[in-house]
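**Q** Sequence unavailable; structure follows:
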């Protein structure tokens, strides 16, 4: 069948399509229908969890596309990130950044996150229309990850624009151009920091590269780009989707407003209900693999639908219902296995702090438009609204 993730209507609400596909088989062959590579889409929870841990599903895009004659001109620092690698390379690269996102490291950032959140909310007029995405969901994680990496304040609007363009579904020209702009910028920032070192995460990565030579120069630039982009894109959509879901479920919203200490426990269900990463990053089979009852040949792409898996009724009964008392610790919103999102603790902290502040300071918050009027971002990988008009 044709890949449904290429359809604009699917991008608005993919869950009925996922359910229909899953009822046929939790793993189905799909084709882009535009000369692309035929692959398989995984929509079942058990199959998705298994696929995320299967070493026979490689993420090394350089190997897959080596003889495909691609006309793309993605910058190598964007095309060959840590996300597009396998062990032992992936293990080495991930180890270089893991310490920055431990629970302890994130705890030290919480006062800064709270301060930025308050400063942004101070700009919201009471009782008027505000775009939640532009007013909080975008700037909060951008400011936090840029501060963590040491990106100057004046450069942050460009960084945000290039990052958004990297996810422009169906526009390879825009994506490729943005990849070079982002990589060139990070190359220049690294050079500037070598001249004037500081104490940010990027400075520490530079010191590790120049001292122990544990990273190549290309790997250093690639890690910087990946951390910058992934460090806010997921959080922006996580926060936007969470608020939209709560506004559409007033009983659950009131429950959290009256019991704000329940917010941390509610995050997994909010992640499950509308996953900020709809489809996991690229994988392909290095040998024949059987997922569920589907035999997949070697050398074909496998798309793992994290959003689809999180709505599988075999794992989560009544999956289309938001239930903040549900046990959803096993949801796949941040992935699973060795490639699970390294920045998950930071994203959870940002969303928790932001939700608590919004519900406390604006108890009458409500949607300014009907949900069906909201436009979702036109991208297959991540899922979130382009804008979210609310009344404060």
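**A** Happy to help now that I have it. In this text, all values refer to a predicted model and were calculated from it rather than measured experimentally.

**Q** all contacts plus neighbour counts: C-alpha atoms, from now on.
**A** OK.

**Q** Okay, buried residues for stretch 338-354 please.
**A** Using 16 or more other Cα atoms under 10 Å as the test for burial, stretch 338-354 gives 339, 341-354.

**Q** Relative to residue 277, which of the residues you listed is nearest.
**A** residue 341 (10.3 Å; Cα to Cα).

**Q** alright, now check it against this:
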């Protein structure tokens, strides 16, 4: 529900601008110190409330009064002009969310992901081979960071990898804050749903061993979800299953290549590599905030009471840079997460909406970094770091390109 023009003019725009691809917006440090719950103008034009401190963000993410389901109410403030549809993981609360999440979670258990490791490593190795064949220079985004997570999620879901450029365009529009017009967002979302509708029909005729075939069977044989829920879940898994990893893989390599030791920082030991991945996830935000939440009753956050039907953005980007929880928070410390006194980073959220793909994403990042370090030990940035730019107007943070060289 749009606010009046005076309110819009008074509240700064969300997300706040960043000076470069290497720095999070300066506004977050100011807000944590001075205004931990701040009014902002959302891309839709509605007013929201940005929560910036670690403890408050964590509390919002776990608070059932800060609802995802309420975001689809007609009277609720909206994040964008074309918000997420009802009936999906991003717009449900327990117990409906619990039911749908349990169906999708079958593919993302730690045991299932561990069984996939050899194939994930194989896919990464094949892409590294292809990149090496280009010579001594490449755009890491185009050659590796994009096709690798896409290949993994395509195999998992049973989506043809050959269609990757088509659904890349569609998924960018689905995750748009301001990069696309409302008409473009709606058109691309409908195109993606139409593509998935045809793919579901194919799985009904010729089911495979993939997750989408399994979900079709749940729909048709068990009645465990509606056709709308099936399509919305498929869209969520396809889009979220690659977009976030594409972005954080590119920014993670960018972070490493800006250090004196570059890819030599990637350790051989599993525990040390896991700690490095956690620090890279902390220092490289997947996005500026999580999906929008709307309060179902008055909620007090950091001493401020927000009335019912208030839009809330819990900024994970800001929380992971909170110096009250992470000493010298803006500094990259590869083994920071090995310290048991450090709190967990919040890149994958917290509470009932904690990212179900987190085990897969961590595995992809660890294997990708290990393979890149082994195959390209001399990799370096091929351009000055200040010339590397970030896409703007998207829910996820993704570099436009990452030129690298080796040899």
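**A** Here it is on my side, so go on. All values derive from a computational prediction rather than experimental measurement.

**Q** Superposing both, give me the TM-score.
**A** The TM-score (TM-score structural alignment, normalised by the length of the first structure) is 0.93; 389 aligned residues with a Cα RMSD of 2.3 Å.

**Q** rewinding a little: counting only helices, which of the buried residues of stretch 338-354 of the first structure make the cut?
**A** Secondary structure from DSSP state H places 344-354 of those in helices.

**Q** And the equivalent of residue 246 of the second structure over in the first structure, how far from residue 213 of the first structure?
**A** Matched by TM-score structural alignment, residue 246 of the second structure corresponds to residue 236 in the first structure. Distance of residue 236 of the first structure to residue 213 of the first structure, computed by Cα to Cα, to the nearest Å: 34 Å.

**Q** Can you tell me the element the residue nearest the centre of the second structure falls in?
**A** The C-alpha lying nearest the average C-alpha coordinate of the second structure belongs to residue 244 (Cα atoms, centre = their mean; 3.5 Å). For residue 244 of the second structure, the host element (DSSP states H and E) is helix 227-257.

**Q** which element follows that helix toward the C-terminus?
**A** Past helix 227-257 of the second structure, the next helix or strand by DSSP H and E is helix 270-283.

**Q** quick one: the helix or strand that that next one is followed by aligns where in the first structure?
**A** Going down the chain from helix 270-283 of the second structure, the next helix or strand is strand 293-295, by DSSP H and E. Aligned by TM-score structural alignment, strand 293-295 of the second structure falls on residues 283-285 of the first structure.

**Q** can you map out the helices along the second structure?
**A** 5-10, 27-34, 54-62, 96-105, 110-133, 140, 147-157, 164-174, 182-205, 211-217, 227-257, 270-283, 316-319, 358-375.

**Q** Average offset of the fourth one relative to the first structure?
**A** For helix 96-105 of the second structure, the mean distance from the matching residues in the first structure following superposition reads 0.6 Å, by mean Cα distance after the TM-score superposition for the first structure.

**Q** Could I get the buried residue list for stretch 257-270 of the second structure?
**A** So stretch 257-270 of the second structure, judged by 16+ other Cα under 10 Å, has buried residues 257, 262-267.

**Q** So what touches stretch 83-101 of the first structure?
**A** Contacts to stretch 83-101 of the first structure, defined as Cα atoms under 8 Å, 6 or more residues apart in numbering, come from residues 58-62, 82, 105-106, 201, 205, 215, 223, 281-282, 339, 342-346.
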